[in-house]
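K.L.:
Build me a structure from this.
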Amino acid sequence: MFSYRRLTLSSVAAALLLAGCAAPAVMPPATPQPPAFQAQLLEDVRVLASDEMQGRDTGSAGGEAARAYIVGRMEALGVEAPMMGRLQPWEMTGRSREGAKTWNGVNVLGLVRGTRAADRYIVVTAHYDHVGAHGGQIYNGADDNASGVATMLALAAELKREAPEHSVLFVALDGEERGLLGARHFVEAPPFPLSSIAMNLNFDMTARAETDGKLWVTGTYQHPQFRPILEALPAQGAVALAFGKDTPQDTGEDNWVEASDHAAFHRAGLPFLYLGVNYHPDYHRPSDDFERIDPGVFTSSTRLAIDSFRALDRALDR
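P.N.:
Purely as a prediction, here's the structure:
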């Protein structure tokens, strides 16, 4: 998650290789099969948040290694590349500890075609970059945002098993911590007209819901048509959806409308929802490590995110 109040950024060492909505139909929640589902979910976070990735800073060898891992996972799942290709490179000016700087990043794209509204797209995003290393410590960013990428990959696997109604473009975004750079580039140079995007669903920090037992949904104040769709969803385990952090009364770090990549879609006039957990003591600290994640809580949170996608997919454009 991008913080306007706290930016701990630095360089990195080398690493490895490579629209209108109807009321929701009554449906059972998505139920990916354990234990393989949980095992893969945790493995994705473990790899992306390992010391070998050196904090996944934009433009670094660690960021390149994370990108190669995500590409490999998408290809293993059979998620096709869109016509423009798997990778979307960009060059933009963003923030650094020393001030404004030109950054070179790369977004990773994957497409799953829909069965009912194939020409309408739900763009599912999660940023894979983090803040690198600083003061001799690696900021591994397990929750921020290896977790969101893992949730996105779990959703991709689910949609390969049971196709969505809308086409889905998965975008692993780079440069979020440097000023939402990858998301800003995507909406400036999309692979298809912005008018064909039904909505953006952004995952950022989906693991550590034990703080309050909630997976927060931001954006229903701006797009109230989405709220009744998601309010109907039951909790998964100890994790339930909560709505807010998006009204004029929510100020500072309690307002998440501009807090992550969905802000770029919002500024472009596109419908958005953001799913993420509350702040916790390890946020933007070297202690945001894989070992701090409760497997059961993270699994429940991800299943709830998948349920949310399914509900939105079935209700949109009806």
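K.L.:
rest of the way, CA atoms for contacts and neighbours
P.N.:
Fine.
K.L.:
now the strands: where do they sit in the stretch 51-200 of the chain?
P.N.:
87-94, 101-112, 117-127, 133-134, 137-138, 166-173, 197-203 (DSSP state E, counting those that start in this stretch).
K.L.:
Out of the ones you listed, the one nearest Arg285 is which?
P.N.:
strand 137-138 (8.9 Å; CA to CA).
K.L.:
Packing partners of that closest one?
P.N.:
The helices and strands touching strand 137-138, judged by 3 or more CA pairs under 8 Å, 6 or more residues apart in numbering; DSSP states H and E, number zero.
K.L.:
wait, what's in contact with Ala189?
P.N.:
Applying CA atoms under 8 Å, 6 or more residues apart in numbering, we find Ala189 in contact with no residue.
K.L.:
which one of the strands of the stretch 51-200 of the chain lies closest to Glu158?
P.N.:
strand 101-112 (10.7 Å).
K.L.:
List the buried residues of that closest one.
P.N.:
Applying a neighbour-count criterion of 16 or more other CA atoms under 10 Å, one finds 103-112 buried in strand 101-112.
K.L.:
before we move on, back to that, the strands of the stretch 51-200 of the chain: which one's closest to Arg314?
P.N.:
Once those are compared by CA to CA, strand 166-173 is nearest, at 8.3 Å.
K.L.:
Tell me the helices and strands packed up against the closest one.
P.N.:
Checked by 3+ CA pairs under 8 Å, 6+ apart, strand 166-173 has strand 101-112, strand 117-127, helix 148-161 packed alongside it.
K.L.:
Figure out which of these is closest to Leu270.
P.N.:
Using CA to CA, these put strand 117-127 closest to Leu270, at 10.5 Å.
K.L.:
For stretch 213-221, which outside residues touch it?
P.N.:
By CA under 8 Å, 6+ apart, stretch 213-221 touches 206, 209, 226-227, 238-247, 256-257, 272-278, 301.
K.L.:
Second input sequence below; structure requested for side-by-side comparison:
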Amino acid sequence: MLRNLIFLFGFFIVLGSCKQETQKKVTIREDVAFLASDSLQGRETGTAYEMEAAHYLQERMKNIGLLPKGNAGTYFQTFSFKPKTDPHSEVQFVGGDSTITGTNVIGFIDNKADKTVIIGAHYDHLGMGGEGSLYADGEAIHNGADDNASGVAVLLNLAAKLKDTITQHNYLFMAFSGEEMGLLGSNYFSKNPTIDLSKANYMLNMDMVGRMREDKTLSISGTGTTPIWGQVLNSNNPGFKLVLSESGMGPSDHTSFYLQDIPVLHFFTGQHEDYHKPSDDSDKLNYKGMEMISDYILSVLYDLDDDDKLAFRKTKNESEDTPRFKVALGVMPDYLYDGKGMRIDGVSDGKPAAAAGLQKGDVVVKLGDSTVVDMMSYMRALSIFKEGDTTEVTVDRNGEKINATISF
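P.N.:
Modelled structure (predicted):
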């Protein structure tokens, strides 16, 4: 702990000296390097390591020139809770010995405007593993570089760009705690806001934006939450392969604001084999891709600056249509794949897919008697089976159809 405090003290001295010079720009790479360092032990909600990250974010916001917008004139909004696993259930925020305390970090650009844009990203992660981890070999530091030091670094980058530039909106920047435990920090803020939420125009959420692929695929969900999103996103697109989804509900913090009737967008560059594992490290991120996303979001903000307040629109909750499963194939789907079938982005050791010889990059086109044309048809096909069943699977591997036997 002493080494960590010395590291932090040294960094804050650097921040202070930057202010007196020409205010040295802190890069996206530098923010990720600190937040995803071993010294923060995975930033688990309620730990001293999370608080180290919170103090770092506070100093970064202060250095950028953001005003404190937490509780009692600080950058912090704390909340105590009993952990829940269902991200869409009511959270019991209480005090007492059996609770955990998380800390949202909140900064504000006050342009004296009538409308406010909320920009958020969660900074907590899984600590040494535990529930939610996909690592099977015991405890290890889960640095969470993509999940979600990447989103927080883009948030800070946007804050610096927006200071004293786009002035017809106010901007609230929020690094959420408790996301991995069920969207707790954003849920708490949405019900205990430190601004007037009736003046919130829309909310942008960045969660896992650090692993852009060579084809520049960018997933954006929430596009149905106001009629204008599709037009604005496409007209400002600098060359991304956009995968758009209308639903305002999803497994990240934008959901908490959608449920308050606020238009939302969630930016995401896709799942990968390092998701929720100790191998999600900063050297694997695409920093040029993150800069592109930051610039893209900035262009969207510019485009909407002089528009009227966006009209909120409810969307279909896609999760309600998701079939329930009794078994798992043991693969990570490629959620950004837009071809026919379900492309495998990773295979878990010791699971049915691995035993059948399926590989990363295989496209499942048939499971049992069901043809697989997309993610939903794959899930419907899988939901039919129970433990002990055996069936056939057909995959497309580099243009060749391969049949294999799956035993659940």
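K.L.:
Let me see the TM-score of these two.
P.N.:
Once superposed, chain against chain, the TM-score is 0.78 (TM-score structural alignment, normalised by the length of structure 1); 272 aligned residues with a CA RMSD of 2.4 Å.
K.L.:
Next, format the helices and strands packed on strand 166-173 of structure 1 as CSV and append distance to Val217 of structure 1.
P.N.:
As requested, these are exported to CSV (distance: least, CA to CA, whole Å):
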stretch, distance to Val217 of structure 1
strand 101-112, 24
strand 117-127, 14
helix 148-161, 14
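K.L.:
Quick test: name the residue nearest the centre of structure 2.
P.N.:
Nearest to the mean C-alpha position of structure 2, counting by CA atoms, centre = their mean, stands Asp207 at 1.6 Å.
K.L.:
before we move on, back to that, and the contacts of stretch 213-221 of structure 1, which of them are buried?
P.N.:
Buried among the contacts of stretch 213-221 of structure 1 (16+ other CA under 10 Å): 206, 209, 226-227, 239-247, 256-257, 272-278, 301.
K.L.:
Among these, name the ones in helices.
P.N.:
227, 301 (DSSP state H).
K.L.:
so who does the closest residue to Ala163 of structure 1 other than its chain neighbours touch?
P.N.:
Once flanking residues are discounted, Ala163 of structure 1 sits nearest to Gly114: 6.3 Å by CA to CA, 6 or more residues apart in numbering. Neighbour list for Gly114 of structure 1: 163-168 [criterion: CA under 8 Å, 6+ apart].
K.L.:
number of nearby residues for the aligned residue in structure 1 for Thr116 of structure 2?
P.N.:
In structure 1, the residue equivalent to Thr116 of structure 2 is Tyr121, according to TM-score structural alignment. Tyr121 of structure 1 has 26 neighbouring residues, counting by other CA atoms under 10 Å.
K.L.:
same check, this time on the one 5 residues further on
P.N.:
Close neighbours of Ala126 of structure 1, defined as other CA under 10 Å, add up to 31.
K.L.:
which ones are touching it?
P.N.:
Applying CA under 8 Å, 6+ apart to Ala126 of structure 1 gives the contacts 145, 148-149, 152, 171-173, 202-204, 261.
K.L.:
now Gly55 of structure 1
P.N.:
By CA under 8 Å, 6+ apart, the neighbours of Gly55 of structure 1 are 12, 49, 62-63, 129-133, 138-141.
K.L.:
One more pass at 7 Å, please.
P.N.:
Gly55 of structure 1 sits next to 62, 130-133, 138-141 when contact means CA atoms under 7 Å, 6 or more residues apart in numbering.
K.L.:
Relative to Ser294 of structure 2, how far out is the aligned residue in structure 2 for it?
P.N.:
Matched by TM-score structural alignment, Gly55 of structure 1 corresponds to Gly42 in structure 2. In this view, Gly42 of structure 2 and Ser294 of structure 2 are 24 Å apart by CA to CA, to the nearest Å.
K.L.:
Now render the buried residues of strand 101-112 of structure 1 as a markdown table, adding distance to Ala268 of structure 1.
P.N.:
Shown next, in a markdown table, are those (distance: CA to CA, whole Å):
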| residue | distance to Ala268 of structure 1 |
| --- | --- |
| Trp103 | 22 |
| Asn104 | 22 |
| Gly105 | 21 |
| Val106 | 21 |
| Asn107 | 18 |
| Val108 | 21 |
| Leu109 | 20 |
| Gly110 | 22 |
| Leu111 | 22 |
| Val112 | 23 |
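K.L.:
about what we covered before: state the distance from the residue nearest to Ala163 of structure 1 to Asp44 of structure 1.
P.N.:
Applying CA to CA to Gly114 of structure 1 and Asp44 of structure 1 gives a distance of 25 Å.
K.L.:
what does Trp256 of structure 1 give?
P.N.:
26 Å.
K.L.:
Also Pro286 of structure 1?
P.N.:
19 Å.
K.L.:
Return the residues in contact with His272 of structure 2.
P.N.:
Asp345.
K.L.:
Could you find the counterpart of it in structure 1?
P.N.:
Structural alignment (TM-score structural alignment) places His272 of structure 2 against His280 in structure 1.
K.L.:
Met61 of structure 2 now?
P.N.:
With TM-score structural alignment as the criterion, Met61 of structure 2 matches Met74.
K.L.:
For the residue lying closest to that match once chain neighbours are set aside, which residues are in contact?
P.N.:
Leaving aside its sequence neighbours, Met74 of structure 1 sits nearest to Gly110 (CA to CA, 6+ apart; 6.9 Å). Residues in contact with Gly110 of structure 1, defined by CA under 7 Å, 6+ apart, are 74, 79-82, 86, 169-171.
K.L.:
rerun at 10 Å
P.N.:
71, 74-75, 78-82, 85-87, 124, 156, 168-172 (CA atoms under 10 Å, 6 or more residues apart in numbering).
K.L.:
ok, the alignment partner in structure 2 of it to Gln77 of structure 2 distance?
P.N.:
Matched to structure 2 by TM-score structural alignment, Gly110 of structure 1 sits across from Gly107. Separation of Gly107 of structure 2 from Gln77 of structure 2 (CA to CA) stands at 11 Å.
K.L.:
shared neighbours of these two, which are they?
P.N.:
Here Gly107 of structure 2 and Gln77 have 69-70 as joint contacts, going by CA under 10 Å, 6+ apart.
K.L.:
on that earlier part again, make a PyMOL selection of whichever of the contacts of Gly114 of structure 1 turn out to be buried.
P.N.:
Buried members of the contacts of Gly114 of structure 1 can be picked out in PyMOL with the line below, counting by 16+ other CA under 10 Å:
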select buried, resi 163+164+165+166+167+168
